[in-house]
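> The following comprises the amino acid sequence and a computationally predicted model.
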Amino acid sequence: MTAFADLPLRSADYAAQFGPTVVVIPHPDDEALGCGGLLALLAQAGQPVHPVLVSDGTMSHPRSRLFSPEARRAVREGELRHSLSLLGVDAHEPLCLRLPDGQVPAEGQPGFTEAVKRLRTFLEETQPATVLAPWRRDPHPDHRASSQLVQAALAQLPAPPHRLEYVVWAWERAAPADLPQPADGVRGFRLDIGAALPQKQRAIRAHRSQLAPGIFTDDANGFLLYPEMLAHFQQPYEVYFEALSDEREPAQ
């Protein structure tokens, strides 16, 4: 997206300032696509990363008969773990919320309050300096619902960590209203991930079920990441949004 190309570019060294990080992942593969470069840079800087997988990932190929929903979930969670290992951030076991893929509850819907409670408890246990979450209006309902989960959990903490938002579907589908507005109070930047780009690409390829020819091959109408979409994630930078009021000091 042209608007992203105009954002200021920050060096790879900037990643270390985010400190210990919790990354909230709507679906297995979002961690590699949206923020794989940053995750690799955090690992290189010695900063711990604690993953949270929101959905069960079963609806990319809902008509598969060879793979039950439980089997599809197992495959996709296994791919996530492989991706995290390739990025160097597999020291901590992911928290898997296993909310329904395609129907992650938004605020006011059944299951939302319990998911917020589990996420808040995880944040209290891990004590991150930064929470890495999908952009609040990333044009996918599960991404928006995941952002709402993060916002609600952070609101319950007496001293919430820094919130950093990454984009996935905004590269492809964002309408003008989906992009940052003055009322959002955020600033965007690009992070130079050139040194970590090979790791990011390997992590993307770890999600074999989402890349042609796929694994769940008995569902002809199932979702696969297409070349035009993947091209956005071959660039040597990633896009992030953070609060304008953030005046953090570098992490120690």
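Yep, it's here.
> From here on, just use CA atoms for contacts and neighbour counts.
Fine.
> Figure out the helix or strand that E77 lives in.
helix 69-87 (DSSP states H and E).
> what does that helix rub up against?
Residues from elsewhere that reach helix 69-87 (C-alpha atoms under 8 Å, 6 or more residues apart in numbering): 28-29, 32, 36-37, 39-40, 43, 56-58, 62, 90, 199-200, 202-204, 206-209.
> hang on, L97 in a strand?
Yes. According to DSSP: H, G, I helix; E, B strand; the rest coil, L97 belongs to a strand.
> my read: P94 touches V54, true?
No. With contacts counted by C-alpha atoms under 8 Å, P94 stays clear of V54, the gap being 10.1 Å.
> Who has more neighbours out of the two?
More neighbours surround V54 than the other of P94 and V54, with 26 against 20 (other C-alpha atoms under 10 Å).
> Roughly how far does the more buried one sit from Y14?
As judged by C-alpha to C-alpha, to the nearest Å, V54 and Y14 stand 27 Å apart.
> Neighbours of the nearest residue to L119 once chain neighbours are set aside, how many?
Once flanking residues are discounted, L119 sits nearest to A153: 6.3 Å by C-alpha to C-alpha, 6 or more residues apart in numbering. By other C-alpha under 10 Å, 22 other residues sit near A153.
> any idea which element A153 lies in?
Element membership for A153 (DSSP H and E) is helix 141-155.
> Buried by neighbour count: which residues of that helix qualify?
141-154 (16 or more other C-alpha atoms under 10 Å).
> Ok, stretch 125-132 next?
Here stretch 125-132 shows 127-132 as buried, counting by 16+ other C-alpha under 10 Å.
> Equivalent analysis for stretch 64-84, please.
64, 67, 69, 72-77, 79-84.
> those strands in this structure, which residues are they?
In the chain, the segments counted as strands under DSSP state E are 9-10, 21-25, 49-55, 95-99, 130-134, 162-166, 186-192, 237-243.
> wait, isn't G188 in contact with Y240?
Yes. Judged on C-alpha under 8 Å, G188 makes contact with Y240 at a distance of 5.6 Å.
> returning to what we had before: please determine how far the residue nearest to L119 is located from V54.
Taking C-alpha to C-alpha, one finds A153 at 13 Å from V54.
> second one coming, line it up with the first:
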Amino acid sequence: MTDIQSPVIVFAPHPDDETLGAGGLMAQAVASGADVHVVLMTSGDGFREDAARYYLSFDISPEEYIHMGYERQTEAVEALGHLGVPRDHVHFLGFPDGGLARLWLEAWSGTPWVSETTRVDQVPYITDVVEPSAPYVGARLLQLLIRLLTQIRPRLVVMPTTFDQHPDHWMTNVFATAAVREWETQAGLAEPLERWGYLVHWNAWPLPVAYRPHLAAEPPENLRQLDGLKWVELAVDAPQAEQKRQALMAYESQVELIKPFMLAFVRRSEIFLQESQWTETSRIVVPPPDRLAKLLGRVNPLKGAAWGRIGDHLEVIVDFDRPPTASMVLEVSLHGIGTGVHRVWRVTPEDAYSSVTGRQWRLSWPVSWYDGAPELLVGIQLKRGAQEVGRLPFRLWEGL
């Protein structure tokens, strides 16, 4: 049995993700006497298909989306009760469903982000949230996560993996990773925390899309091909698998839409990427495309990036599968751990500090712009107009 250190904190973008990805882990941890906390970044108030089913209408008002958020909070409390997680260990933040990436990339501070469904720019929930009326800005969300970490002082952190294909999921990983490293720095911890990443959204995964509790969970083939990734397979016994099934069925609003998909996560094991032990530091790569991505024409044009320091400049060389074009924009995010520096650069091939040669795009900035940060959390998205067409997973880089 894998040793689960206590306390455990599980971060999830929406109610049900925590159970899909780590329901067996939570049941096992509680059974062993561990303290388990769950932090839900959003209340799931942006799921349009769910709202259409719930209200039998495509004309949903902002107030109805908020009501749906309250319903999903209620479901989460019941679901986590099946896993043994007490009500006061469930922490709702109420930030915008479908908007977490925008908070990091566009609304870090200043003018708050406005939810596309609830049409509010602050937490609308009055009860059962960590901070009612918290503004929808990334800096405030990060502060709240650090506050929870300070209160809970976890030994094991569980979150969506950086490779998850849903923006709210990979951005929950970014916020949680930044919060953990900020807290570790403030608390002066001698050893970094274990960070385990669970996967929910990936092309044609998990298979079969059906209830098969006798099968083991396995990472997608193209993720297994990446060097430097270490996976943990956590055995889930039959009673714990049944607890997980019951917890998932408590999410009635989701069961009507995606029951086979949800039950496909009830297996005799769960898998986690040991993100705190990802050995690769200066070079970031993406998984090779799978057959479905090729069939749908959704192949990531970005192949990888190498980060380095050249004298008094920070440099990144981004590799493409074909020469970049003038219509492309690189959205480069750099967050300085322990300094408060947060920058997002939108760069075209013609910009200063930018040059393109063949299939490589080179960017360079003065190190002084990062206020002496010893560590950066870095990520890159590729856009054509407003549409994201590729991305590289966010990574901690200690090369400064």
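Yep, that arrived. All of these numbers come straight from a predicted model, not from anything done at the bench.
> picking that back up, can you redo the buried residues of stretch 125-132 of the first structure as a markdown table with distance to T2 of the first structure?
Compiled in a markdown table, these are given as follows (distance: C-alpha to C-alpha, whole Å):
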| residue | distance to T2 of the first structure |
| --- | --- |
| Q127 | 36 |
| P128 | 33 |
| A129 | 31 |
| T130 | 28 |
| V131 | 27 |
| L132 | 23 |
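> Which position in the second structure pairs with G57 of the first structure?
Residue correspondence to the second structure (TM-score structural alignment): G57 of the first structure is matched to G44.
> could you list every residue that touches its match?
Contacts for G44 of the second structure (C-alpha under 8 Å, 6+ apart) come out as 14-15, 68-69, 72, 97.
> ditto for E252 of the second structure
Taking C-alpha under 8 Å, 6+ apart as the criterion, E252 of the second structure is in contact with E75.
> if we can go back for a sec, pretty sure the residue nearest to L119 of the first structure is touching E114, no?
No. Applying C-alpha under 8 Å as the test, A153 of the first structure and E114 come out as separate, 10.5 Å apart.
> Endpoint to endpoint, stretch 22-39 of the second structure covers what distance?
Note: stretch 22-39 of the second structure ends 13 Å apart using C-alpha to C-alpha.
> Quick check: the aligned residue for V77 of the second structure in the first structure?
So V77 of the second structure corresponds to R81, using TM-score structural alignment.
> Give me the distance between its match and C96 of the first structure.
Taking C-alpha to C-alpha as the measure, R81 of the first structure falls 11 Å from C96 of the first structure.
> what about the alignment partner in the second structure of L119 of the first structure, neighbour count?
Matched by TM-score structural alignment, L119 of the first structure corresponds to L145 in the second structure. Residues contacting L145 of the second structure under the criterion other C-alpha under 10 Å number 23.
> Distance of L145 of the second structure relative to W397 of the second structure?
Applying C-alpha to C-alpha to L145 of the second structure and W397 of the second structure gives a distance of 21 Å.
> My guess is L382 of the second structure contacts E388. True?
Yes. If you go by C-alpha under 8 Å, L382 of the second structure and E388 touch, sitting 5.8 Å apart.
> which of those two has more neighbours?
Shown here are L382 of the second structure and E388; by other C-alpha under 10 Å, L382 has more neighbours (22 against 13).
> list the contacts for the more buried one?
Residues near L382 of the second structure by C-alpha under 8 Å, 6+ apart: 302, 328-331, 388-391.
> cutoff 7 Å now
328-331, 388-391 (C-alpha atoms under 7 Å, 6 or more residues apart in numbering).
> From S333 of the second structure, how far off is it?
Taking C-alpha to C-alpha, one finds L382 of the second structure at 12 Å from S333 of the second structure.
> Please apply the same query to L193 of the second structure.
24 Å.
> what about the two, which has more around it?
For L193 of the second structure versus S333, the count of surrounding residues by other C-alpha under 10 Å is larger for S333: 19 against 15.
> Name the SS class of L377 of the second structure, please.
Classification of L377 of the second structure by three-state DSSP places it in strand.
> Nearest spatial neighbour of it, chain-adjacent residues omitted?
In space, L377 of the second structure is closest to L396, 4.4 Å off (C-alpha to C-alpha, 6+ apart).
> now the one you found, what's its secondary structure?
L396 of the second structure is classified as strand under three-state DSSP.
> That one reaches V378, doesn't it?
Yes. L396 of the second structure is within contact range of V378, at 6.3 Å (criterion: C-alpha atoms under 7 Å).
> hang on, the earlier thing: what sits against the residue nearest to L119 of the first structure?
Shown in contact with A153 of the first structure (C-alpha under 7 Å, 6+ apart): 116, 119-120.
> any idea what it aligns with in the second structure?
Checking TM-score structural alignment: A153 of the first structure goes with A179.
> State the distance from its match to I146 of the second structure.
Where I146 of the second structure is concerned, A179 of the second structure sits at a distance of 5 Å (C-alpha to C-alpha).
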